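Novice: got a predicted model here, sequence first, then my questions.
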Amino acid sequence: MKIGLYFGTFNPIHIGHLAIANHMAEHSDLDKIWMVITPHNPFKKKSSLLDNHHRYQMVMEAVEHYDTIEPSKAEFDLPQPNYTVNTLVHLTEKYPKHEFCLIMGEDNLKSLHKWKNYEAILEHHDIYVYPRISEGKVETRFDNHPKIHRVNAPIMEISSTMIRNGIKEGKNIRPLLPPEVYTYVDEMNFYK
């Protein structure tokens, strides 16, 4: 089975995340998409980042009606700070029958060459890239790389930061969140 790993803090998960995950599931050769919730780095003070279990719960509720998308706690028990290469090694050892691929935005592709052991990642894993509105030149370093696949997904310029700020300012952000996530955030009084 070919699994696309979509990493994020998902603080909160929003309709942009779901649109991209679903597009990857429907319009690529990936069988499943795992939404990998990035844990709170214990060495960084970030008060706006909800606890891991709350973000996992929101992702779980958001993807409940999608057969091909599921939440993943894969990084929760790994030593922090963690690197993507370590997560890939961990998952490959734990699930040897699966083929793991990365899903990333074009903006992340620009900095891929700075990632820890990026050559090893590219040697063993395919990367599925979705478009972003980018400032400056498009990344060409990896053009025609056999492991990098550009997927013509919708461009989603919704950010979790924008949603958190909207909630703090008392704005109606309901259309930007899956209904279950909106209810959870509202009932828990998050981001106010």
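Specialist: Arrived safely.
Novice: from here on, contacts and neighbour counts on C-alpha atoms
Specialist: Noted.
Novice: K114 versus the nearest residue to F76 once chain neighbours are set aside, what's the distance?
Specialist: Nearest non-adjacent residue to F76, counting by C-alpha to C-alpha, 6 or more residues apart in numbering: P39, 5.7 Å away. Separation of P39 from K114 (C-alpha to C-alpha, to the nearest Å): 21 Å.
Novice: which one's more surrounded, these two?
Specialist: For P39 and K114, the more surrounded residue by other C-alpha atoms under 10 Å is P39, and the numbers stand at 24 against 9.
Novice: now that one: which helix or strand?
Specialist: Of the helices and strands defined by DSSP states H and E, none includes P39.
Novice: and it, what is it in contact with?
Specialist: Going by C-alpha atoms under 8 Å, 6 or more residues apart in numbering, P39 touches 9, 52, 75-76.
Novice: and for K110?
Specialist: 138-139.
Novice: cool, H98 as well?
Specialist: Counted by C-alpha under 8 Å, 6+ apart, H98 has contacts 1-3, 92.
Novice: against which helices or strands is the helix ranked longest in the chain packed?
Specialist: Determined from DSSP state H, the single longest helix within the chain is helix 15-27. When contacts are defined as 3 or more C-alpha pairs under 8 Å, 6 or more residues apart in numbering; DSSP states H and E, helix 15-27 sits against strand 32-37, strand 69-72.
Novice: and it, which residues are buried?
Specialist: Residues 15-18, 20-25 are the ones in helix 15-27 that count as buried (16 or more other C-alpha atoms under 10 Å).
Novice: can you put those in CSV and add distance to T140?
Specialist: What follows is those, written out as CSV (distance: C-alpha to C-alpha, whole Å):
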residue, distance to T140
I15, 29
G16, 25
H17, 25
L18, 27
I20, 22
A21, 24
N22, 26
H23, 24
M24, 22
A25, 25
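Novice: in addition, the following structure is provided for comparison:
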Amino acid sequence: MKVGLFFGTFNPIHVGHLIIANYMVEFSDLEEVWFVITPLSPFKKKNSLLDNHHRLAIANIAVEDYPKLKTSDIEFKLPQPNYTVNSLIHLEEKYPNHQFCLIMGEDNLKGLHKWKNYETILQNYEVYVYPRISEGVTENELLNHPKIHQVSAPIVEISSTFIRKSIKENYDIRAMLTPNVWKYIDEMNFYKQ
């Protein structure tokens, strides 16, 4: 089975994430997309994150109506901080019959050369890149790499940061979350302080 891995803190997961993942699984050769919930990115401060189990619960709620979309807490069990290359090796050992690929935005591709063992990742894994405009378009020599596949997924400029800030400022952003995700976040009073 060919599985696209969509890594992120998903703090919280929103309709933009679902649109991209669903597009990938419906309009590429990926059979499933897994949202890999990251406990601590080497590039993010931990104090802004909801607890791991809450972000996983929200992601599980978000994908419950999409049989080709799954969640994974695999990184919760790995040494911190997490590095994608280590997670890929661990997933391959756990699921030897799966072929894993990465899903990332163009903005992340620009920084791929800073990732731990990025050459190993590019040598062994396909990368599906979706368009982003928030960072501005720049030329990237990696776009011509044989393992990089540009996918013309819809451009969705919704960010988890914007959602958290809007909830704190009491704006109605329900349209940016699935109804069940909004209900859970609202009932738990997340992001209000």
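Specialist: Great, that's in hand. What you see is a predicted model, and the numbers here were worked out from it, not measured in a lab.
Novice: can you calculate the TM-score here?
Specialist: Between these two chains, after superposing, the TM-score reads 0.95 (TM-score structural alignment, normalised by the length of structure 1); 191 aligned residues with a C-alpha RMSD of 1.6 Å.
Novice: for M162 of structure 1, see how far away the residue of structure 1 most remote from its centre is.
Specialist: Ranked by distance from the centre of structure 1 (C-alpha atoms, centre = their mean), the top residue is G170, with 26.5 Å. Separation of G170 of structure 1 from M162 of structure 1 (C-alpha to C-alpha) stands at 12 Å.
Novice: how about H113 of structure 1?
Specialist: Distance from H113 of structure 1 to M162 of structure 1, by C-alpha to C-alpha: 28 Å.
Novice: cool, R141 of structure 1 as well?
Specialist: 31 Å.
Novice: now do the helices in structure 1.
Specialist: Under DSSP H, structure 1 gives helices at 15-27, 52-62, 84-94, 106-109, 118-124, 160-168, 179-188.
Novice: now these as a markdown table including distance to G136 of structure 1?
Specialist: Formatted as a markdown table, the helices of structure 1 follow (distance: least, C-alpha to C-alpha, whole Å):
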| stretch | distance to G136 of structure 1 |
| --- | --- |
| helix 15-27 | 23 |
| helix 52-62 | 32 |
| helix 84-94 | 26 |
| helix 106-109 | 11 |
| helix 118-124 | 23 |
| helix 160-168 | 22 |
| helix 179-188 | 34 |
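Novice: nearest to I148 of structure 1, of those?
Specialist: Among the helices of structure 1, the nearest to I148 of structure 1 by C-alpha to C-alpha is helix 118-124 (8.2 Å).
Novice: what's the closest one in contact with?
Specialist: 85, 88, 112-113, 147.
Novice: of these, just the buried ones, PyMOL syntax please.
Specialist: Applying 16+ other C-alpha under 10 Å to the contacts of helix 118-124 of structure 1, the buried members can be selected in PyMOL as follows:
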select buried, resi 88+112
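Novice: and the two most separated of the contacts of helix 118-124 of structure 1?
Specialist: Applying C-alpha to C-alpha across these, the maximum distance is between L88 and H113, 16.8 Å.
Novice: which of the contacts of H98 of structure 1 tops the neighbour count?
Specialist: Result: I3 is most packed of those (other C-alpha under 10 Å), 20 neighbours.
Novice: now do the contacts for that residue.
Specialist: 30-34, 98-101.
Novice: centre of the chain to stretch 66-84 of structure 1, how far?
Specialist: Remark: stretch 66-84 of structure 1 is offset 9 Å from the chain centroid, using C-alpha atoms, centre = their mean, to the nearest Å.
Novice: could you pull out the buried residues of that stretch?
Specialist: 68-76, 84.
Novice: now stretch 142-149 of structure 1
Specialist: 148-149.
Novice: rebuild the helices and strands packed on helix 15-27 of structure 1 as a markdown table, extending it with distance to Y128 of structure 1.
Specialist: Listed next are the helices and strands packed on helix 15-27 of structure 1 as a markdown table, based on distance: least, C-alpha to C-alpha, whole Å:
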| stretch | distance to Y128 of structure 1 |
| --- | --- |
| strand 32-37 | 11 |
| strand 69-72 | 16 |
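Novice: closest one to P131 of structure 1 among those strands?
Specialist: Nearest to P131 of structure 1, of these and by C-alpha to C-alpha, is strand 32-37 at 17.6 Å.
Novice: have a look at how far, on average, the closest one is from structure 2.
Specialist: Superposed on structure 2, strand 32-37 of structure 1 shows a mean distance of 0.3 Å to its aligned residues (mean C-alpha distance after the TM-score superposition for structure 1).
Novice: what residues are up against the corresponding residue of structure 1 for W182 of structure 2?
Specialist: Taking TM-score structural alignment, the alignment pairs W182 of structure 2 with Y182 from structure 1. Y182 of structure 1 makes contacts with R174, as judged by C-alpha under 8 Å, 6+ apart.
Novice: which residue in structure 2 lines up with F76 of structure 1?
Specialist: Using TM-score structural alignment, F76 of structure 1 pairs with F76 in structure 2.
Novice: V156 of structure 2: how many residues sit nearby?
Specialist: Other residues close to V156 of structure 2 by other C-alpha under 10 Å number 16.
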